[in-house]
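K.L.:
For reference, the sequence and a predicted model appear below.
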Amino acid sequence: MSMENKSIVKDLSLAPDGHLKIDWVKNHMPVLNSVENYFKDTQPFKGLNVTISLHLEAKTAYLAKVVQSGGANVTICGSNPLSTQDDVAAALVEDGVTVYAKYNPSQEEYKDFLIKSLETKPDLIIDDGGDLVTALHSERPDLRVNVRGGCEETTTGVIRNRALEKTGNLAFSMVAVNDAQCKYLFDNRYGTGQSVFDGIMRTTNLIMAGKTVVVVGYGWCGKGVAMRAKGLGAKVVVTEVDNIKAIEAHMDGFTVLPMIEAAKVGDVFITVTGNYKVINKDHLQNMKDGALLANAGHFDVEISKRGLDEISVSKRTVRANIEEYKTNDGRRLYLLGEGRLVNLTAADGHPAEIMDMTFALQALSLQYINEHYKELKPQVLNVPHAVDERVAELKLQSEGIVIDTLTEEQTKYLSSWEV
């Protein structure tokens, strides 16, 4: 449905349910509440156009409203075809945000929504996975005329931004929010760990205890997934290509195997690498009957869907978000959420309390870019340490936790080379 403010959403009548969802998460995001009050007072984005591409669900909607509260004209689109919640999108339209998103659009619609969101000629952007930045550097460089810079949410997007920077083609600064301590230590680890199994278990209605869960990749997301699998009673196998991470997984108590061997023993496979075909046709041919395949990386490329097609004689949907592939030797392999982010295609994403910190980092980093863009060269930037520290401080305050501070004597000791 096309609205007067040019939004394109599925159905505006869904807005009441969307408002309820947004109100619920707002009540559980005290750090972002503080940022919203600060932005209302200071108006850091007054009159500016801000374009956001994120998984469009309730927590993201609240971030959009927080940026809007700082005076911005906000436009938002989804960053994944299966993660948009239509009721939330409708609620944002009622709140004055321009929205180009609906659940499960065609590939052409998805791309069109992305371009439409950029046709506002944004001053600032928030990206998830690098699609906005890529479009501004390839298909529509004319739309970056006003762009001062922006923020990137996830590992995949930071990798793409750094690739642009390395070739000298990055046209503006991007803050790697994914690399902030208050992001990867909590969002990537605790958020991914919980939300992945939320998606798998609510979709399959199966138990994890006693199963062998293969975690493909042992970065911060992989660490979180392995930790939660262990807590649910699963036997955990980790596959890695990095020697140091492999040793870490071993010393954390997990079995470490090459993927071709892990394929033979796994009941549940979860990819968290951000890379291409980490489960390929050869691996799929070695899996046992009934194996579940789930991806928690940004794009649907980690599990080879072409490989599944090539070894299968039939495919059918057996439950919502579960496709059964019947192989030529009679085995059944189950792909969850079309191989897209299982925690968002089959669930509601990370818990609100976790995204509270991440989205506070996004909002405050966007303010930093806006205040300093004239003096910054086009580059991928770290989140300023002061912003990371401020978000942690606000989170502790919201939890009622008080910590110690260094005395003047201790500070002097730590800054001296003399005993």
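P.N.:
Ah, there it is.

K.L.:
okay, CA-based contacts and neighbour counts for the rest of this
P.N.:
Will do.

K.L.:
OK, contacts around residue 33?
P.N.:
By C-alpha atoms under 8 Å, 6 or more residues apart in numbering, residue 33 lies in contact with residue 26.

K.L.:
correction: residue 132
P.N.:
53, 114, 118, 125.

K.L.:
Which residues does stretch 77-88 contact?
P.N.:
Counting by C-alpha under 8 Å, 6+ apart, 9-12, 14-19, 21-22, 52-58, 61, 99-105, 110, 113-114, 117, 128-129, 131, 340, 344-345 sit against stretch 77-88.

K.L.:
These in strands, which ones?
P.N.:
Per DSSP state E, strands hold the following members of these: 52-53, 99-100.

K.L.:
follow-up on the earlier one: might you specify the subset of the contacts of stretch 77-88 located within helices?
P.N.:
Within the contacts of stretch 77-88, residues falling in helices by DSSP state H are 15-19, 21-22, 58, 61, 110, 113-114, 117, 131, 344-345.

K.L.:
Got a quick ChimeraX command for the buried subset of the residues you listed?
P.N.:
Buried members of these, defined by 16 or more other C-alpha atoms under 10 Å, are picked up in ChimeraX with:
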select :15,18,19,21,22,58,61,110,113,114,117,131,344,345
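
K.L.:
farthest pair in the ones in helices among the contacts of stretch 77-88?
P.N.:
16 and 131 (30.0 Å; C-alpha to C-alpha).

K.L.:
What residues does the closest residue to residue 19 other than its chain neighbours make contact with?
P.N.:
With sequence-adjacent residues excluded and distances taken as C-alpha to C-alpha, 6 or more residues apart in numbering, residue 19 is closest to residue 91, at 5.5 Å. Residue 91 is in contact with 12, 14-19, counting by C-alpha under 8 Å, 6+ apart.

K.L.:
Where does residue 91 fall, secondary structure wise?
P.N.:
Here residue 91 sits within helix 86-94, counting by DSSP states H and E.

K.L.:
Past the helix or strand harbouring residue 306, which element shows up next along the chain?
P.N.:
Element membership for residue 306, per DSSP H and E: helix 305-311. Where DSSP H and E defines the elements, the next helix or strand beyond helix 305-311 is strand 312-319.

K.L.:
Put this next to the previous one:
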Amino acid sequence: MPDYIVRDINLAPSGRLKIDWVRQHMPVLNAIREEFEATQPFQGIRVAVCIHLEAKTAYLAEVLKAGGAQVSIAGSNPLSTQDDVAAALAVAGLNVYSWYNATDEEYKDHLLNMIDDGPDIVIDDGGDVVQLLHTERTDLAEKVLGGCEETTTGVLRLRALERQGGLKFPMIAVNDAYCKYLFDNRYGTGESVWSGIMRTTNLICAGKTVVVAGYGWCGKGIAMRAKGMGAKVIVTEVDPVKAIEAYMDGFHPMHSLEAAKLGDIFITVTGCKDVFSGKHYQVMKDGAILCNAGHFDVEVNKPDLEAMSTGHRTVRKDIVEYALKDGRKLYLLAEGRLVNLAAGDGHPAEIMDMSFALQALSARYVLEKSKELGKKVYVVPKEIDDRVATLKLKSLGVAMDVLTPEQEAYINNWNHNT
């Protein structure tokens, strides 16, 4: 019998409908599932999955299970777990530890329950599982063959741990694969962030001034979508190269304090803390909207908002209004957590099809190569990236050219006169 901690097991039928819907729109994972069912690469292996627990993640977990894995799963964000999806996975025989709106204590307890199942492979989102395996559950870290990391924030944490010489097992930086950041981070984040903002606020984007803090691949996608919907877009950055890139892309790089005076909607996507804080709130317009698309709820400084306000109230689902002492009102979406997941359904299924295909194939790679890999952070092998791209093109009915033997010889010959 599966072990589970879910809000209501009776919600399973609704969750199953959601999982079945995304399955129809994830052809790459479907192809990998067929292969896994035939070869059973994870037979006898316990895989711990800690990613936002909604339908697309659930289907990844089921693909791993189809490949023979014993799967334990927990959500990577207290506000992104969908209780009906969690229930559906429990009914399907997975160990599930998650519910929506968990307290900090409950959230940690869910992760610890998953880790205590004794994973051989971990699939992480933001590094919370890896952190616990390196702090409170070091005894179980010895069993871990390796794992995969989904996010920019998580990869940054892993590389810092590797530099300090403390990483206890190999990790694949799935976030850094071409088929991840070029599509998931740019198109997935770009679309899902605006979907979350617009369905939460029911306000128009066109004509507004949008401030995007951070011009990595996620920031590029958010800015591009805002521009396409008719917004005026300001970008704030700490990297001079990215600031020039934003300028060349037609946006307006600006110091955050100056941008704070102009923005109608502020979106943080940096992976750092205190991106917007008291000094920014002092000069923001009455009615300005703040939200976060980075991993943790520290980019928009909530304690400063509390300290500067006379009180706050929830004015719509996932919108908290802060009444400042000078009479202005600022609005925070989704408690400063990921607006596209805490106030939305996350990235489109067709996008996560590629990202989760990378996860599934990278997990198998870790299993196959565990004796060869050192305790380092590794890039996704090119053959995995290319395989996912090829499967995606096939699903779209798109053909591509292939080099002839003569072209291969030419392009690989340093002397073009021979």
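P.N.:
That came through fine. As the structure is a prediction and not an experimental result, all values here were calculated from the model.

K.L.:
What would you report as the TM-score here?
P.N.:
Superposed pair, TM-score by TM-score structural alignment, normalised by the length of structure 2: 0.99. Supporting alignment: 416 aligned residues with a C-alpha RMSD of 0.6 Å.

K.L.:
about what we covered before: for the helix holding residue 306 of structure 1, buried residues please.
P.N.:
Quick answer for helix 305-311 of structure 1 (16+ other C-alpha under 10 Å): 305, 307-308, 311.

K.L.:
Repeat that for stretch 124-144 of structure 2.
P.N.:
124-134, 137, 140-141, 144.

K.L.:
What range does it cover in structure 1?
P.N.:
Alignment of stretch 124-144 of structure 2 against structure 1: residues 127-147, by TM-score structural alignment.

K.L.:
State the helix or strand in which residue 243 of structure 2 lies.
P.N.:
Short version: residue 243 of structure 2 belongs to helix 240-248, going by DSSP H and E.

K.L.:
What is that helix packed up against?
P.N.:
Using 3 or more C-alpha pairs under 8 Å, 6 or more residues apart in numbering; DSSP states H and E as the contact test, the elements touching helix 240-248 of structure 2 are strand 232-236, strand 252-253.

K.L.:
What lies in contact with the shortest one?
P.N.:
Okay, so that is strand 252-253 of structure 2. 233-237, 243-244, 246-247.

K.L.:
What is the mean deviation of the following helix or strand past that strand from its aligned residues in structure 1?
P.N.:
Per DSSP H and E, the first helix or strand lying C-terminal to strand 252-253 of structure 2 is helix 256-262. In the superposition against structure 1, helix 256-262 of structure 2 averages 0.2 Å from its aligned positions (mean C-alpha distance after the TM-score superposition for structure 1).

K.L.:
Tell me the residues of structure 1 aligned with helix 256-262 of structure 2.
P.N.:
The aligned range for helix 256-262 of structure 2 is 259-265, by TM-score structural alignment.

K.L.:
so how far is that stretch off the chain centroid?
P.N.:
28 Å (C-alpha atoms, centre = their mean, to the nearest Å).

K.L.:
Also stretch 151-165 of structure 2?
P.N.:
Relative to its parent chain, stretch 151-165 of structure 2 has a centroid offset of 16 Å by C-alpha atoms, centre = their mean.

K.L.:
now swap in stretch 79-92 of structure 1 and tell me
P.N.:
With C-alpha atoms, centre = their mean, you get 15 Å for stretch 79-92 of structure 1.

K.L.:
Pull up the aligned stretch in structure 2 for it.
P.N.:
With TM-score structural alignment as the criterion, stretch 79-92 of structure 1 aligns to 76-89.

K.L.:
now whichever residue in structure 2 pairs up with residue 418 of structure 1: how far from residue 408 of structure 2?
P.N.:
In structure 2, residue 418 of structure 1 lines up with residue 415, judged by TM-score structural alignment. Separation of residue 415 of structure 2 from residue 408 of structure 2 (C-alpha to C-alpha, to the nearest Å) stands at 13 Å.

K.L.:
And the two? Which one has more around it.
P.N.:
Ranked by neighbour count (other C-alpha atoms under 10 Å), residue 415 of structure 2 and residue 408 place residue 408 first, with 11 against 8.

K.L.:
The counterpart of residue 101 of structure 1 in structure 2 - how many residues pack around it?
P.N.:
By TM-score structural alignment, residue 101 of structure 1 lines up with residue 98 in structure 2. Residue 98 of structure 2 has 34 neighbours, counted by other C-alpha under 10 Å.

K.L.:
Would you mind confirming that residue 98 of structure 2 makes contact with residue 5?
P.N.:
Yes. At 6.1 Å, residue 98 of structure 2 counts as touching residue 5 under the criterion of C-alpha atoms under 8 Å.

K.L.:
what sits in contact with each of those two?
P.N.:
Counting by C-alpha under 8 Å, 6+ apart, the residues touching both residue 98 of structure 2 and residue 5 are residue 110.

K.L.:
what residue of structure 2 takes the place of residue 59 of structure 1?
P.N.:
Aligned by TM-score structural alignment, residue 59 of structure 1 pairs with residue 56 of structure 2.

K.L.:
sorry, back to before: looking at the ones in strands among the contacts of stretch 77-88 of structure 1, which one is closest to residue 173 of structure 1?
P.N.:
residue 52 (15.7 Å).

K.L.:
Correct me if wrong: that closest one contacts residue 68.
P.N.:
No. Using C-alpha under 8 Å, residue 52 of structure 1 is not in contact with residue 68; the gap is 11.3 Å.
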